[in-house]
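**Q** could you work out the structure for the sequence below:
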Amino acid sequence: MANPWTGEAEVRIDDVSYVCKLTLGALAELEGGLGEGSLIDLIRRFEGGAFSSRDVMAVVVAGLRGGGWQGTADDLMSAEIAGGPVGAAQLAATLLARAFAPPA
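**A** Next comes the predicted model:
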């Protein structure tokens, strides 16, 4: 079970639950994979609703890896993420929010 107070969120992928967390290492990996811009640019895209599916995938993969998952984005290409694209986008936004602010 995920602990939001420590920045964790839970996701179901192919009917298996995983804990996700944007650790410092996961954030560094995420920022390195963005190619251009910074995490602040990424957060602004999410806040403004201008994020891409690539942004969502990058955040979800980073969160999974921060939670101990050993996979890659390629492993998720045919996976069923609970809630579909909207669920994945909500997970990504939640992970970013929890990484930089305590839960309300």
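**Q** all contacts plus neighbour counts: C-alpha atoms, from now on.
**A** Will do.
**Q** report all helices and strands that the longest helix seen in the chain contacts.
**A** Secondary structure of the chain read by DSSP state H shows that its longest helix is helix 84-100. Applying 3 or more CA pairs under 8 Å, 6 or more residues apart in numbering; DSSP states H and E, one finds that helix 84-100 contacts strand 9-13, helix 53-66.
**Q** what does it rub up against?
**A** Residues outside helix 84-100 that contact it (CA atoms under 8 Å, 6 or more residues apart in numbering) are 4, 6-9, 11, 20-23, 43, 46, 56-57, 59-60, 63, 81-82.
**Q** separate out the buried members of those.
**A** The neighbour-count test (16 or more other CA atoms under 10 Å) marks 4, 7-9, 11, 20-23, 43, 46, 56-57, 59-60, 63, 81-82 as buried among these.
**Q** I'd like the structure of this one too, to check against the first:
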Amino acid sequence: MVNPMAGEVALVLDGERRVLKLTLGALAELEEALGAESLVALVERFETGGFRARDVMALLLAGLHGGGHPLPASALLGAEIEGGAVEAARVAGLLLARAFNPAGAAG
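**A** Modelled structure (predicted):
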């Protein structure tokens, strides 16, 4: 069961439903992975549609780690994501939205 108020989002990888969450540690991992100056800059990239595939993958990986799934990046790169790239981008954006405003992030 996904709890949106706790910032959780579901994603199906290789046929298995997983709960993702951006904890503080996962956010720090995300900043490091993307070399981001700030998380605000990353949020702005998603809001304006200027995000890259690398951003999506880093967000999903950080969310998996925050959700208690310690997958290596190579496992995510080779995984089958139900819904493909569109679903991956949707989940990544929703993760960001729920990390900073769980009450206002529907979806």
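**Q** let me see the TM-score of these two.
**A** Scored against TM-score structural alignment, normalised by the length of the first structure, the superposed chains reach a TM-score of 0.95; 104 aligned residues with a CA RMSD of 0.9 Å.
**Q** dump the helices and strands packed on helix 84-100 of the first structure to a markdown table, plus distance to G33 of the first structure.
**A** Below are those laid out as a markdown table (distance: least, CA to CA, whole Å):
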| stretch | distance to G33 of the first structure |
| --- | --- |
| strand 9-13 | 21 |
| helix 53-66 | 8 |
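**Q** which one of these lies closest to E31 of the first structure?
**A** Nearest to E31 of the first structure, of all these, is helix 53-66, at 9.2 Å by CA to CA.
**Q** ok, average deviation of the closest one from the second structure?
**A** In the superposition with the second structure, the average deviation recorded for helix 53-66 of the first structure is 0.3 Å (mean CA distance after the TM-score superposition for the first structure).
**Q** pull out the buried positions in the next helix or strand after that helix.
**A** Going down the chain from helix 53-66 of the first structure, the next helix or strand is helix 73-76, by DSSP states H and E. For helix 73-76 of the first structure, a neighbour-count test (16+ other CA under 10 Å) marks nothing as buried.
**Q** with stretch 20-39 of the first structure instead?
**A** Using 16+ other CA under 10 Å as the burial criterion, the residues of stretch 20-39 of the first structure that qualify are C20, K21, L22, T23, A26, L27, E29, L30, E31, L34, L39.
**Q** which residues sit against that stretch?
**A** Under CA under 8 Å, 6+ apart, the answer for stretch 20-39 of the first structure is 2, 7-11, 55, 58-60, 62-67, 95-96, 99.
**Q** that stretch: end-to-end distance?
**A** End-to-end span of stretch 20-39 of the first structure (CA to CA, to the nearest Å): 18 Å.
**Q** now that stretch, how far from the centre of its chain.
**A** Offset of stretch 20-39 of the first structure from its chain centre (CA atoms, centre = their mean, to the nearest Å): 10 Å.
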